[in-house]
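[1] With the sequence up front, the predicted model follows.
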Amino acid sequence: MTKRAFNFNAGPAALPLEVLERAQQQFVDYEGAGMSIMEMSHRSAAYEQVNNDAQTLLRRLYGIPDNYHVLFLQGGASTQFAMVPMNLLQPGRAGAYVMTGSWSKKALKEAQLFGETAIAASSESDSYTRIPSLSDIEVPAEAAYLHITSNETIEGTQFGAYPNVADHATLVADMSSDILSRPVDVSQFGLIYAGAQKNLGPSGVTLVIIRDDVAVDSPKHLPAMLRYDTHIKANSLYNTPPSFSVYMVKLMLEWIEARGGIAQIDQYNRDKTKLIYDAIDQSGGFYRGVAQAASRSTMNITFRIHDAELEKRFIKESEAQGFVGLKGHRDVGGLRASTYNAVPLESCRALAEFMKEFQASNG
């Protein structure tokens, strides 16, 4: 049996062994074609089927309404930080942002290059350890859209519910680190985007779900590649797509469906993260969660040990035991376990046990 690491990387992140083995079987010869999916023309019937099947699976799993388009683009969420204001921020309007941490700050910084912006709410005064209350979000009258980062991977915070701003502005969400991890009412949003490399597949492809009316007014002065309507008209095939990454997304969506769909994945994720949060909360202060309890993420568990030298020892000893990716982001330090969809329950149980043993030896 293949030995697998306890992979808690923040992204690119764990993929299910079943998905990897399926890709391995088809890697050299995709369904009798005598070549890999990576060697095929993106205009071929075989690849178009992959592209269409991935869209159909996503629509079914997420309950995406018919008046929304599903796009597979390139450039990561970082390109979407710019594409959103380029396409949605008209003269005389503002892009409103809820500031929840590192990634929302980057999104705002890009938007400021293209027009007026406003901060609708912020938890900066609490070092981004919480998500602002929905009642504290103030959307300016001139706002074209309200942008949220549904899950902050670095700080380990996550929206428990989403703001309802339909009467005032278009709700836009960066769901890069919690896409398909829990049920979502897509109709609340005008646009959702997500890099695939955490919950949806490998790096290289970015998912965009966009409502008809939001996409219709892409400014014609923009380069074709940066207009949403370009990719809608071409069914994500305007240029050569990241074909292997889209194929892997398709396999990942099939895996989620085979496990019972998103509701079952959501419960599985909550069961996984509870093991680790319990190890933190029941440690008597040896471990300390970074995010405030009401804003804790089910995708990225951030925590500290009271002694910086012990944190270094924790990393060293965990790596020796086969754990990968537990070092906190370089900007904030500390420790972090990313428990995305494909991280097995067994890995989370093993980490919780390691944490208890480490505390017993060093407490």
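    Received, thanks.
[2] Please make it C-alpha for all contacts and neighbour counts, starting now.
    Fine.
[3] List the buried residues in the helix ranked longest in the chain.
    Determined from DSSP state H, the single longest helix within the chain is helix 262-281. Under the neighbour-count criterion of 16 or more other CA atoms under 10 Å, helix 262-281 has 262-266, 268-270, 272-277, 279-280 buried.
[4] repeat for stretch 313-333
    By 16+ other CA under 10 Å, the buried positions in stretch 313-333 come out as 314-315, 318, 323-329.
[5] So which of those are in strands?
    Of the buried residues of stretch 313-333, the ones assigned to strands by DSSP state E are 323-324.
[6] so where does Ala23 fall, helix or strand?
    Using DSSP states H and E, Ala23 sits in helix 17-26.
[7] let's bring in a second one:
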Amino acid sequence: MANRAYNFNAGPAALPLEVLKQAQEQFVEYGNSGMSLMEMSHRGPIYEKVHYEADSLLRELLGIPSGYKVLFIQGGASTQFAMIPMNLLTPGATAAYVSTGSWATKAIQEAQMFGQVSIAASSEADKFMRIPSIGELNYPSDAAYLHLTSNETIEGTQWAEYPDTGSVPLVGDMSSDILCRPVDVSKFGLIYAGAQKNLGPSGVTIVIIREDLIRKPELTGVPTMLRYDTHAKADSLYNTPPTFAIYMVNEVLKWVKSQGGAEAMAALNADKAGLLYNLIDGSGGFYRGCAMPGSRSIMNVTFRLGSEELEKQFAKESEQQGFVGLKGHRSVGGLRASIYNAVPLESVRALTEFMQDFQQRNG
């Protein structure tokens, strides 16, 4: 489609064009049902087929081993900031968190409302522009869990590898990098991800939880809908789930599989990120990458120019050329290109051409 924008939004973000066209075709009538999927009962066989297919595809693409449940929950990753300590942080125990940026900070603040929190490592002294090394982690051996934010969208940092935490359950917020590369799910006790960056539209959050962690919360007064055991027992059908969002996740998962799975996504994302980082590093200082090289994200490329005025000019001119979402987050400023799975390589090439032209005219 000739009028498609170059979409670099941080979330909600780009969706595969093939998926959008498929959804368009099926929007009014799904199959030969005579109605839209959004009009159907979530208890009916047509929707249930979509529901369980999404579960199956996610297990296949992520290599989720037996002994884990996949849950579809509403409320976004921000609700998980509370659900995790409400369900996993037992009275008297300590939850450990790695402080790596804006989203990790929000998770920490929420957990502190429910119990004792220790900071296993922090990169705040470096303005969150790096991920702490695994060797820096220091947390109680009997911690209820260790929480990390796999990819910080605002700062543009990402864990290159995950720690082996032994008997301490590892909890990972993968909202902005799930399925961008293969991952060893068996290292984690729980993985969660809002869908609206790499998996589909907003409205559903994926939770992958080890079955031994699904239990009645020891904290008193945890509401029914905020308990993992509620959703696990009912296969995420305790109440009406976000059916259309789950349908879209299913279609995105089919697309990822058709592209070659997580391995193919990793290769594509490395190519896209490489184009941008090579241009930034080779610009003679005109563009300056924000994240330290060893911690750079392959999902969110953050960079600065010589002045805020020049950054505003860049944002304005890029919008005029059809580039969307390149302003940095309001809390840190600068510029950011979010290059999730569905962002085509051609869009990134077009952006690098614009950046080269902008430097020639303003360098």
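    That came through fine. Since this is a predicted model, take the numbers as computed values, not measurements.
[8] Could I get the TM-score for this pair?
    Scored against TM-score structural alignment, normalised by the length of the first structure, the superposed chains reach a TM-score of 0.99; 362 aligned residues with a CA RMSD of 0.8 Å.
[9] sorry, back to before: out of the buried residues of helix 262-281 of the first structure, which is nearest to Glu18 of the first structure?
    Ile265 (15.8 Å; CA to CA).
[10] I'd like the distance from that closest one to Leu171 of the first structure, if you could.
    25 Å (CA to CA, to the nearest Å).
[11] quick revisit: the longest helix of the first structure - contacts with which helices or strands?
    strand 287-289, strand 300-305, helix 345-362 (3 or more CA pairs under 8 Å, 6 or more residues apart in numbering; DSSP states H and E).
[12] between the ones you listed, which gets nearest to Asn51 of the first structure?
    strand 300-305 (29.7 Å).
[13] And for the closest one, what's in contact with it?
    10, 152-157, 273, 276-277, 280, 286-291, 311, 328, 334-340 (CA atoms under 8 Å, 6 or more residues apart in numbering).
[14] Quick check: end-to-end length of stretch 160-178 of the second structure?
    OK, stretch 160-178 of the second structure end separation, CA to CA: 13 Å.
[15] Turn the helices and strands packed on helix 262-281 of the first structure into TSV, columns for distance to Gly75 of the first structure and mean neighbour count.
    Output for these, formatted as TSV (distance: least, CA to CA, whole Å; neighbours: other CA atoms under 10 Å):
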stretch	distance to Gly75 of the first structure	mean neighbour count
strand 287-289	33	20
strand 300-305	23	24
helix 345-362	31	16
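[16] Counting only helices, which of the buried residues of stretch 313-333 of the first structure make the cut?
    Per DSSP H, the subset of these in helices is 314-315, 318.
[17] For those residues, give me a markdown table that also has distance to Gln26 of the first structure.
    Listed next are these as a markdown table, based on distance: CA to CA, whole Å:
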| residue | distance to Gln26 of the first structure |
| --- | --- |
| Phe314 | 39 |
| Ile315 | 37 |
| Ser318 | 34 |
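[18] Kindly indicate which of those residues lies nearest Asp53 of the first structure.
    Taking these together and measuring to Asp53 of the first structure by CA to CA, the closest member is Ser318, at 39.9 Å.
[19] For that closest one, give me its contacts.
    Counted by CA under 8 Å, 6+ apart, Ser318 of the first structure has contacts 324, 354.
[20] With Lys105 of the first structure as the reference, measure out to it.
    32 Å.
[21] now Tyr97 of the first structure
    Counting by CA to CA, the gap from Tyr97 of the first structure to Lys105 of the first structure is 9 Å.
[22] Which of these two has more residues huddled nearby?
    Tyr97 (27 against 15; other CA atoms under 10 Å).
[23] three-state assignment of the more buried one?
    Assigned with DSSP: H, G, I helix; E, B strand; the rest coil, Tyr97 of the first structure falls in the strand class.
[24] Glu155 of the first structure -> the second structure?
    Under the alignment defined by TM-score structural alignment, Glu155 of the first structure is paired with Glu155 of the second structure.
[25] Isn't that match up against Asp126?
    No. If you go by CA atoms under 8 Å, Glu155 of the second structure and Asp126 don't touch, sitting 11.2 Å apart.
[26] And those two? Which one has more around it.
    Just comparing Glu155 of the second structure and Asp126: by other CA under 10 Å the higher neighbour count belongs to Glu155, 29 against 12.
[27] show me what contacts the more buried one?
    101-102, 128-129, 290-291, 302, 332.
[28] Give me the subset of those residues lying in helices.
    Ser102.
[29] Of the contacts of Glu155 of the second structure, keep whichever come out buried.
    Applying 16+ other CA under 10 Å to the contacts of Glu155 of the second structure flags 101-102, 128-129, 290-291, 302 as buried.
[30] thinking again about what came up before, which stretch among the helices and strands packed on helix 262-281 of the first structure approaches Ala234 of the first structure most closely?
    For Ala234 of the first structure, the closest of those is strand 300-305, at 35.4 Å, according to CA to CA.
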